[in-house]
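A.B. asks: A structural model of the following input is requested.
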Amino acid sequence: MLRVALNGMTHAIAQGVILAHRFAGILFLSFCLVTPSHTETRRPEPDEAARKWTTIKKPLRKAAETEGKWEVFKDITVDAGKSVVLDSRIDYSSLDKVAVAVRSASDSLSDLEDLTLQTFWSVPDADYFSAAEIKFGRTFPFTNSGSVLFGVYGSEFRLILRNEGGLSLKVGQLLIFCRSQ
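C.D. replies: Sure, this is the predicted structure:
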């Protein structure tokens, strides 16, 4: 009889522990959903952008206005532990993929293994850019050159190049090429 009472009490304690874990999980998820994401970037004011990162911005153009739906950025230096923001001038609203090809500068001894490419997307009426995908230079087949393919999640594209290494990284050329199916 004592054994039956203990088994019942053990079962009740186990149920209480399970409920406590569920409550803690719900509380944690609620906190994550309510607080703004640290990866979400607000559209910076020009003076704010200069303080936090280097921004290379071109005027917005329709994809049909660019020759072959592409654009090229040249001679980009990303200091150690810093980021460079590239704002594309293409309107991506009618596209579904964007390819990015990167090549280090020919006079550079640095490789692209410490490079991180982060994509952010927005639309004209939105207050924020939303983070979408991250690709790493260490996955490139060569240390001085590589390419990645990203999905399109908005009409405005922002690519952030982040140098995770201890030395400055020199990108000789970055090509953005748009694809649609």
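
A.B. asks: contacts, neighbours, all on C-alpha from now
C.D. replies: Fine.

A.B. asks: looking at the protein, which helix is longest?
C.D. replies: For the chain, the helix with the greatest residue count under DSSP state H is helix 2-34.

A.B. asks: give me the helices and strands touching the strand ranked longest in the chain, please.
C.D. replies: Ranked by number of residues, the top strand in the chain under DSSP state E is strand 169-179. Packing partners of strand 169-179 (3 or more C-alpha pairs under 8 Å, 6 or more residues apart in numbering; DSSP states H and E): strand 70-78, strand 97-104.

A.B. asks: tell me the most buried of these?
C.D. replies: strand 97-104 (a mean of 19; mean count of other C-alpha atoms under 10 Å).

A.B. asks: other SSEs contacting the following helix or strand past it?
C.D. replies: Counting by DSSP states H and E, the next helix or strand C-terminal to strand 97-104 is strand 115-122. In this structure, strand 115-122 packs against strand 128-136, strand 156-163, with contacts taken as 3+ C-alpha pairs under 8 Å, 6+ apart.

A.B. asks: of those strands, which stretch is the most buried?
C.D. replies: strand 156-163 (a mean of 22).

A.B. asks: okay, the angle between it and strand 169-179?
C.D. replies: 150 degrees (axes from the mean of the first three to the mean of the last three C-alpha atoms, to 10 degrees).

A.B. asks: structure for this one too, so we can compare:
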Amino acid sequence: MRNWFPNCRQGFPLAMVAAAACSIAGCMSYGETVVYQLYQTNADRCAQNETDACVAMLQSSCEAPVRVCTDYVPEFQAQASKQLSQKCQANDEAACQALDAVACNNGDYAVCARLGDAYAKLYASCKAGSAADCESLSLSVWPKKQTDLADIACKSGNTIACRVVSSSASAMKVNVNRDAQFAMF
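C.D. replies: Predicted coordinates for the structure are as follows:
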């Protein structure tokens, strides 16, 4: 039997992933398949109202093979943006803050200043003993600048900052071997 998909081999343990990848756009290399699946997972999480996954989609830079970056990632990012925008328009505070975090990361100074003030107020209240504000602080999506500062404070022993860093660790940065291929059996 002739193999129409040269990178899809019998015996591949994740045959379902390979079959899905092959049905999408011919057959993807291993690197393309891994990257596609990572983005698809976050897109699915975003669709399930997980705001951090939507932000991860919007903030991640595509370091995958060109075909994945140009064919799939813009579509995933557009879906994430639409999801957050719809939720924000429906008065979902977390979605609005997530959009603000993305805007800040893209250089909007006024939004960054507003988020910095909000972070400072929640931090002060958390430090004063407000469990609700500690929870809100750690569950909110913050801009990269804020999480970088929290990371520095965490390394100095600040437990509140460590909670912020820990919760923001779900942000995705895809980094796989671009040239990887399925092994020949």
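
A.B. asks: TM between them?
C.D. replies: The TM-score (TM-score structural alignment, normalised by the length of the first structure) is 0.25; 85 aligned residues with a C-alpha RMSD of 5.8 Å.

A.B. asks: in CSV: the helices and strands packed on strand 169-179 of the first structure, plus distance to Val17 of the first structure.
C.D. replies: Shown next, in CSV, are these (distance: least, C-alpha to C-alpha, whole Å):
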stretch, distance to Val17 of the first structure
strand 70-78, 50
strand 97-104, 47
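
A.B. asks: out of these, which comes closest to Leu29 of the first structure?
C.D. replies: Set against Leu29 of the first structure and scored by C-alpha to C-alpha, those come closest in strand 97-104, at 31.6 Å.

A.B. asks: tell me what angle the closest one forms with strand 115-122.
C.D. replies: Using the same axes, to 10 degrees: strand 97-104 of the first structure against strand 115-122 is 150 degrees.

A.B. asks: now do the contacts for the closest residue to Leu174 of the first structure other than its chain neighbours.
C.D. replies: Nearest residue to Leu174 of the first structure, sequence neighbours excluded (C-alpha to C-alpha, 6 or more residues apart in numbering): Val102, at 4.6 Å. By C-alpha atoms under 8 Å, 6 or more residues apart in numbering, Val102 of the first structure lies in contact with Ser145, Gly146, Ser147, Val171, Gly172, Gln173, Leu174, Leu175.

A.B. asks: by neighbours, which of those wins?
C.D. replies: Val171 (25 neighbours; other C-alpha atoms under 10 Å).

A.B. asks: now the closest residue to that residue other than its chain neighbours: how far from Ala49 of the first structure?
C.D. replies: Leaving aside its sequence neighbours, Val171 of the first structure sits nearest to Ser104 (C-alpha to C-alpha, 6+ apart; 4.1 Å). Relative to Ala49 of the first structure, Ser104 of the first structure is positioned 25 Å away (C-alpha to C-alpha, to the nearest Å).

A.B. asks: host element of Ala49 of the first structure?
C.D. replies: helix 46-52.

A.B. asks: what does stretch 77-84 of the second structure rub up against?
C.D. replies: Counting by C-alpha under 8 Å, 6+ apart, Ala43, Cys46, Ala47, Thr51, Cys54, Val55, Met57, Leu58, Ala95, Cys96, Ala98, Leu99 sit against stretch 77-84 of the second structure.

A.B. asks: now the helices and strands packed on strand 115-122 of the first structure in TSV, with distance to Phe73 of the first structure?
C.D. replies: Listed next are those as TSV, based on distance: least, C-alpha to C-alpha, whole Å:
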stretch	distance to Phe73 of the first structure
strand 128-136	18
strand 156-163	11
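
A.B. asks: now for Lys155 of the second structure, how many residues are close by?
C.D. replies: Around Lys155 of the second structure there are 11 residues (other C-alpha under 10 Å).
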